[in-house]
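>>> Quick check, what structure comes out for this input:
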Amino acid sequence: MKILHIISSGGMYGAEAVILNMSRTLNESSHSSILGVFSNSANPNLQLHAAATAQGIESHLISCTGQIDRTVPSSIRELAAHTNADIVHAHGYKADIYCYFALRTSDVPLVSTCHTWYDNDLTVSLYGAADRFILRNYAAVVAVSEDVRQRLLKAGVRKDEVHIVRNGIDLRPFDNATPSLREISSPANSPIVGLIGRLATEKGVDIFLRAAARVLAELPATKFVVIGEGPDREQLELLIDELQIRKNVFMLGRRDDMPGVYASLDIMVSASRHEGLPMAILEGMASSRPVVATAVGAVPDVIADGRTGVLVPSENVEALAAKIVTLLNDQTQRDSLGVAAKKLIEKEFSAARMTADYLHIYDQAIMTKEQYAAGAISSAISQGKTK
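The predicted structure follows:
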């Protein structure tokens, strides 16, 4: 089976990691995965295309100029035909909408993964609403959490077309990785607490920084790192100065050595206000890191509080800071949580398991499309006989 993934990428984040993990697993089997990545004129974000190409995964750029580019549907049709795709798998509202208009009369089934929606402003809310309307016409729609599934059902997507597939990761890069940030903790061998995520409101980086200030009041040698880029960087830099924690906080941007980054952390934090199932949490747990995370989206499905990690309420600076301090003062608990976290990821959140779930959905989507086509032909023949 040939699967063509289409995405308008905003950088190397959760959806991109899912695509790469699945592509590697598919290409190591009898199936094949191909990427179509939007090259947006205003903000190309071609890191996924570059990463896929470097890993030997076939990837094509889809030129897109402006908010609406009427050439994109034909580009997608041509790419689907050129690659002889059996399935076109869209990721994100932009890909969903363009793929629908490109292939709505095609024999190629459309599948979408809804990683999540962040309705932070009116424009994004409208895009999300349009996306959920379009998805009613897809052969199958995948939600990464129950929250996303419920939003799809509320929007009118048929229950039998909505599936939940938990994200999965390739565990190999995170086994025995060499720490790459330890120079930050020198010369005092200070503990490092890290957050990995897009610098945007939904990720709660501001909450993390405010919690960092409270932790530093008790444990002043602690270092804090933030990995990622995004639209809120400038205001977050201003907040660091306002909190007077500049010498202990490192905004490291996007990194290409993530296994080494995770291996460097004494504690990993996810302070999100809204989430699906963050890949960063899964990767941190696969690296045997103790994770402190807000109990949002599908996070409680993977973190059992006190057993495989620690949960705190969202937007609660005091609770987040208190849990970080507790763990920093208890090496034994950190080690225990890290070991349990890795065991859980190995058992339930592997890329192999995720890919097997998707292959089952692809098979169903192809069967549904074939049955629909057969029904349409039968109806046309029947109508012809009655004339």
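>>> When you work out contacts or count neighbours from here on, use the C-alpha atoms and nothing else.
Fine.
>>> So what would you say the end-to-end distance of stretch 137-151 is?
Distance across stretch 137-151, first residue to last, is 16 Å (C-alpha to C-alpha, to the nearest Å).
>>> ditto for stretch 17-35
Stretch 17-35 has an end-to-end distance of 13 Å (C-alpha to C-alpha).
>>> just stretch 67-75 next, same as before
16 Å.
>>> got the buried residues for that stretch?
Neighbour-count burial for stretch 67-75, counted by 16 or more other C-alpha atoms under 10 Å, picks out 72-73, 75.
>>> Which of the residues you listed fall in helices?
72-73, 75 (DSSP state H).
>>> To compare against the first, here's the next sequence to fold:
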Amino acid sequence: MTKKILYVIDGLEFGGGERVFAQIINGLPEDRFETFLATATNAAIQRSITARNCSFFPIDFSNRCNALNLLKLAGIIKNQQVDIVHGQGARAEFYARLAARISGRKKYVSSVAMPVEGYDVGAFRGFFYRVLDRFSERFVDCFLVVSSALERDMIQTHGVAAKKVVKIYNGIETDHYNPDAQEEGRRGIRREFSVNEREILIGSLGRMVWQKGFEYFVRGIPAILQEIPEAKFMLVGEGPLRRDMENLSVSLNIRDQLVFTGYRSDIRDMLSAMDVVVIPSVLEGFPMITLEVMAMEKPIVATAIDGIAEQIENGKEGLLVAPQNPQEIVQAVKRLLNDPDYARLLGANARTKVIREFSVQKMITQTIDVYEKLCRR
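As a prediction, this is how the structure comes out:
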């Protein structure tokens, strides 16, 4: 019998959570699952859904307190005879968890990509989110976490029973992120941003928020330029700290060497243009960008924080450095640039690992297993 799954996410941005939900919805066998998506009106995630049997329901999650959301979700669950509700994000999940509860105790799956304690939303809203999250956790049948660190956090800090926590790593499309198809993209991006083939391009990608640690990458640029004056640098992404990063580059007298691209959807081509990629994050769950860089066989310097340390083994698939440490970033970048054979070996190892451990199909298969076990209870 076909099982009906309702996915609930605010969709106010197209981040890792939205991308994972799109991957799952598109990858579920249509003869076994019917899917529904409750998200913001005209959310970007809708444009990523290719599954023919997915129905959309607009929900306004931009308002912090809206009882209509609870009633709408409960109505969807009842009218569509939903078997499992799968949610992500503190704001959307509070409504979804309660709606599943009042709609006849439907099975509920919660995806946790980052602990609510790590949300960058200010002290008052952060406290509010934590209270709502802890209150509604009792209505969750299974927590899907993306790293061992989050698994420990849910069990030890949140007090969730170990049997209710399942670790499933994020996956990416390794056929799309393929180094064999990067030459055209490399030439196009370098031409667009006036970087010639002789110049070394070192880049970093992500939303410009404090968790991504771009400040520490930017602060390391002058030291790299002292040894490699022909190097160019690129920051790909948009966010509230972009102006701060631009001002920092001016104060360090490196503005002409650092390109700010703004938001880009052509991440594969952006990576193709780069010779080394730096991921200077301070806080992450299990970042997709790391997997994309690894799949493209790009030499990578990343911080040794929870999540990333499960993706990269230092010295095998990339170089790990201490967070918030520009000096270590500089030394690691120089090491890769001074030893191109070693850099290529790390890149090749990284792609092999992604194909083996972090494929989309593996993630989908494991998620289906969770759904089927819940339905048998």
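>>> Same list (the buried residues of stretch 67-75 of the first structure) but as a markdown table, adding distance to residue 136 of the first structure.
What follows is these, written out as a markdown table (distance: C-alpha to C-alpha, whole Å):
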| residue | distance to residue 136 of the first structure |
| --- | --- |
| 72 | 21 |
| 73 | 19 |
| 75 | 23 |
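>>> Out of those, which comes closest to residue 28 of the first structure?
Residue 28 of the first structure lies nearest to residue 75 out of the buried residues of stretch 67-75 of the first structure, by C-alpha to C-alpha, at 27.8 Å.
>>> Let me see the contact set for the aligned partner of that closest one in the second structure.
Residue 75 of the first structure maps onto residue 72 of the second structure when the alignment is built from TM-score structural alignment. Residues near residue 72 of the second structure by C-alpha atoms under 8 Å, 6 or more residues apart in numbering: residue 59.
>>> can you check residue 83 of the first structure too?
Residue 83 of the first structure neighbours (C-alpha under 8 Å, 6+ apart): 2, 4, 34.
>>> same thing but 10 Å
By C-alpha atoms under 10 Å, 6 or more residues apart in numbering, residue 83 of the first structure lies in contact with 2-4, 33-35, 58.
>>> all strands for the stretch 201-350 of the second structure, in order.
With DSSP state E, counting those that start in this stretch as the criterion, the stretch 201-350 of the second structure has strands at 201-205, 232-236, 258-262, 276-279, 300-303, 319-321.
>>> just to revisit the earlier point, take the contacts of residue 83 of the first structure and keep only those in strands.
Residues of the contacts of residue 83 of the first structure located in strands (DSSP state E): 2-4, 33-35.
>>> now those residues as CSV including distance to residue 205 of the first structure and neighbour count?
As requested, these are exported to CSV (distance: C-alpha to C-alpha, whole Å; neighbours: other C-alpha atoms under 10 Å):
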residue, distance to residue 205 of the first structure, neighbour count
2, 39, 18
3, 35, 23
4, 34, 26
33, 34, 24
34, 34, 24
35, 31, 27
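>>> Would you format those residues as a markdown table with distance to residue 178 of the first structure included?
Converted to a markdown table, these look like this (distance: C-alpha to C-alpha, whole Å):
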| residue | distance to residue 178 of the first structure |
| --- | --- |
| 2 | 36 |
| 3 | 34 |
| 4 | 34 |
| 33 | 30 |
| 34 | 31 |
| 35 | 30 |
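>>> Excluding chain neighbours, what is closest to the counterpart of residue 266 of the first structure in the second structure?
For residue 266 of the first structure, the aligned residue in the second structure is residue 275 (criterion: TM-score structural alignment). Excluding the flanking residues, the one nearest residue 275 of the second structure by C-alpha to C-alpha, 6 or more residues apart in numbering is residue 201, at 5.4 Å.
>>> That neighbour matches what in the first structure?
Using TM-score structural alignment, residue 201 of the second structure pairs with residue 192 in the first structure.
>>> Neighbours of that match, how many?
The tally of other residues near residue 192 of the first structure (other C-alpha atoms under 10 Å) stands at 22.
>>> how much space between it and residue 171 of the first structure?
For residue 192 of the first structure, the distance to residue 171 of the first structure equals 23 Å [C-alpha to C-alpha].
>>> Then residue 351 of the first structure?
Separation of residue 351 of the first structure from residue 171 of the first structure (C-alpha to C-alpha) stands at 8 Å.
>>> Name the residues contacting each of the two.
Shared contacts of residue 351 of the first structure and residue 171 (C-alpha under 10 Å, 6+ apart): 21, 345.
>>> and the longest helix seen in the first structure, which residues are buried?
Looking across the first structure with DSSP H, the single longest helix is helix 351-386. In terms of neighbour count (16+ other C-alpha under 10 Å), helix 351-386 of the first structure has its buried residues at 351-355, 358, 361-362, 364-366, 368-369.
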